[in-house]
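Q: any chance you could fold what I've pasted below:
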Amino acid sequence: MTENTQRETVLVTSGTGKTGRRVVERLAALGVPVRSGSRTGAVRFDWGDASTWGPALRGADAAYVAYYPDLAAPGAAEAVRTFGRIARESGVRRLVLLSGRGEPEAVVAEEALRESGLGLTVVRAAFFAQNFSEGVLAEGVVAGEVAFPAGGTAEPWVHADDLADVVVAALTREEHAGLVHELTGPRLLTFDEVATEISKATGHEVRYVPLSGPQYAALLEEYGMPAPEARWISGLFTSLLDGHNASVTDGVRRVLGREAKDFTDFVREAAASGAWDGRTAGQDAPTGEGARA
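A: So this is what the prediction gives:
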């Protein structure tokens, strides 16, 4: 096992996001020099502005690539291809890419980044449990009603802490280069089952309201999202939640040597932290890290 004993510098793109923030915290705790890239932070990094990429990458040895809004989005493959080229020219040696599980369009973007020739680890994740506490679904939980186009499909919700631990391992251990890690939680739960677990933990009723794809797109438009983007997001979710991802993997155990956290663990942690204590939850854009993986 070759760890980051030389304390190589790591750039974390989307460093204030759901996974990026956790990765930054873990690297800093290990004593690894880390740059938290964001649109407004000290290290400016904006996926919508390629002129920020080179300065953020300069002098870095590795980078965590969490693309926004989603690797399946139009233009994502070309964006990460360009990022990979700039990373190579900047002297970066290793990349870890957050990808979506069961997302064919995301695989196209993975291949585009692989063209950089750098040591690449791909982490394909299921939907995050934390979407219910600090993401796109949190406001619905607080209001007591989660509306989403998932029907009765079960999802193996992955804990964002597990994802971050795997990413840090891949960033600090060279043997992960070239590998693809597929991460899920240890069991499948439908949205109805999720609502039941949250209801029990919080003491207030949360119910799931299944929507069709067009109904969800209309809801997003009510929140101010442009119609073409709303239709694309709705189509992405309905395609991902059609049942083809309804299985679990042992990816967390293979990388970390321990079992993945269960959804019940997440619910207890979130309830104890006060995540749902009557506040108005943040309205994350329902794309990228806010939705996924």
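Q: hey, let's count contacts and neighbours off CA atoms from now on
A: Will do.
Q: quick one, helices of the stretch 1-150 of the chain?
A: Using DSSP state H, counting those that start in this stretch, the helices of the stretch 1-150 of the chain run over residues 18-29, 53-57, 76-89, 104-114, 131-134, 138-143.
Q: could you list the residues in contact with the longest one?
A: Contacting residues not belonging to helix 76-89 are listed as 50, 53-54, 57, 67, 70-71, 108-110, 112-118 [C-alpha atoms under 8 Å, 6 or more residues apart in numbering].
Q: got the buried residues for it?
A: By 16 or more other C-alpha atoms under 10 Å, the buried positions in helix 76-89 come out as 76, 77, 79, 80, 81, 82, 83, 84, 85, 86, 87, 88.
Q: to compare against the first, here's the next sequence to fold:
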Amino acid sequence: MIRADLILVLGGSVKTGSRVARLLTRRGLRVRIGHRSGGTPFDRTDPATWAPALEGARAAYITYDTDLATPGAPETNCAFAELTVASGARRLGLLSGRGEQEAEAREKAVARSGADWTVLRASWLAQNFSEGHLLKPVLAGEVALPAFEVGEPFVDAADIAEVPAALLTQHGHAGRGYELTGSRLLTFADAVATIAEATGRDILFVSVPADDHAAGLAAEGVPDEVTGLLTYLFTTVLGWRGAHLGDGVQQVLGRPARDFTTYAHDTATTDIWTDKTTDRGAA
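A: All right, here's what the predicted structure looks like:
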């Protein structure tokens, strides 16, 4: 096992980052969480915050808190990776995406830094339905997306988290890339139906044109840059670019990826998908 005196986890208060931080802490490792609103102040848009976050770190888990398609992401990550190496943090785990040219540019930027890097190319997170922008539509009982019959191997954030927790503390992963996906392809309609079954609620999936979806987001006050990113993901990244399975979870952890049905039933027990309005009305 690699001795990591201190591991910096970026985005340590969100989906994968928080899980990585918890796993490393449970293993007795020192963890520093770098986040704009908590832990050690870290802002990707403010290079003055980078060096303090990296001080004393020997490894880092790098995520991007918006999306890889954000303008300037490759350049920002190249500069940060170079500073990471200069600061003495040799091991870097980069959470990337599948099928995005911007993601590939970001990966190449990190590879040029001179670090012992490992890239994790993840499919669509299952937790987007419970911890992300799809939670509100699920609670409302109707999920409208421009997804149509696209198959996606939704991956559990818990699986993603276990992988960097392993690769940042073990030998044999430097210079490699792993595709992290779920165990099977599901359409978004399949995923919503699985959640409906797990919760015992009526939740409808509706396919809508991309323009109508974007207009609906704008009407809800979603920022233009977020709407643009989501439109890009649904119209460009989903589909043939991502409609295949990866075996990264099996390669690193020695076990199959968790199934979406397991995620749905486990999440349903937390009551995060409980329709509070309906409950109050029934009471």
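Q: at which residues are the strands of structure 2 located?
A: Secondary structure of structure 2, counting by DSSP state E: strands at 7-10, 31-35, 38-41, 59-62, 91-97, 116-122, 142-145, 176-180, 204-207.
Q: quick one, which of the ones you listed is nearest to residue 274 of structure 2?
A: Of all these, it is strand 142-145 that lies closest to residue 274 of structure 2, at 13.8 Å by C-alpha to C-alpha.
Q: and the closest one, how far from structure 1 on average?
A: Its aligned residues in structure 1 lie a mean 1.2 Å from strand 142-145 of structure 2 after superposition (mean C-alpha distance after the TM-score superposition for structure 1).
Q: whereabouts in structure 1 does that strand align?
A: Under TM-score structural alignment, the match for strand 142-145 of structure 2 in structure 1 covers residues 145-148.
Q: can I get the strands of structure 2 in JSON lines with distance to residue 253 of structure 2?
A: What follows is the strands of structure 2, written out as JSON lines (distance: least, C-alpha to C-alpha, whole Å):
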{"stretch": "strand 7-10", "distance to residue 253 of structure 2": "20"}
{"stretch": "strand 31-35", "distance to residue 253 of structure 2": "21"}
{"stretch": "strand 38-41", "distance to residue 253 of structure 2": "29"}
{"stretch": "strand 59-62", "distance to residue 253 of structure 2": "17"}
{"stretch": "strand 91-97", "distance to residue 253 of structure 2": "15"}
{"stretch": "strand 116-122", "distance to residue 253 of structure 2": "13"}
{"stretch": "strand 142-145", "distance to residue 253 of structure 2": "33"}
{"stretch": "strand 176-180", "distance to residue 253 of structure 2": "11"}
{"stretch": "strand 204-207", "distance to residue 253 of structure 2": "34"}
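Q: quick check, residue 13 of structure 2 in contact with residue 32.
A: No: the criterion here is C-alpha atoms under 8 Å, and residue 13 of structure 2 misses it with residue 32 at 11.3 Å.
Q: residues contacting residue 109 of structure 2?
A: Residue 109 of structure 2 makes contact with 74, 75, 77, 78, 81, according to C-alpha under 8 Å, 6+ apart.
Q: how much space separates the last one from residue 89 of structure 2?
A: Going back to what we said before, that points to residue 81 of structure 2. 9 Å (C-alpha to C-alpha, to the nearest Å).
Q: residue 204 of structure 2 corresponds to which position in structure 1?
A: So, by TM-score structural alignment, residue 204 of structure 2 is matched to residue 207.
Q: which ones are touching that match?
A: Counting by C-alpha under 8 Å, 6+ apart, residue 207 of structure 1 has contacts 144, 145, 146, 192, 195, 196.
Q: ChimeraX command for the buried members of the residues you listed?
A: Selection command for ChimeraX covering only the buried members of the contacts of residue 207 of structure 1, criterion 16+ other C-alpha under 10 Å:
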select :144,145,146,192,195
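Q: ok, so of the contacts of residue 207 of structure 1, who is nearest residue 159 of structure 1?
A: Nearest to residue 159 of structure 1, judged by C-alpha to C-alpha, of these is residue 195 at 16.5 Å.
Q: counterpart of that closest one over in structure 2?
A: Checking TM-score structural alignment: residue 195 of structure 1 goes with residue 192.
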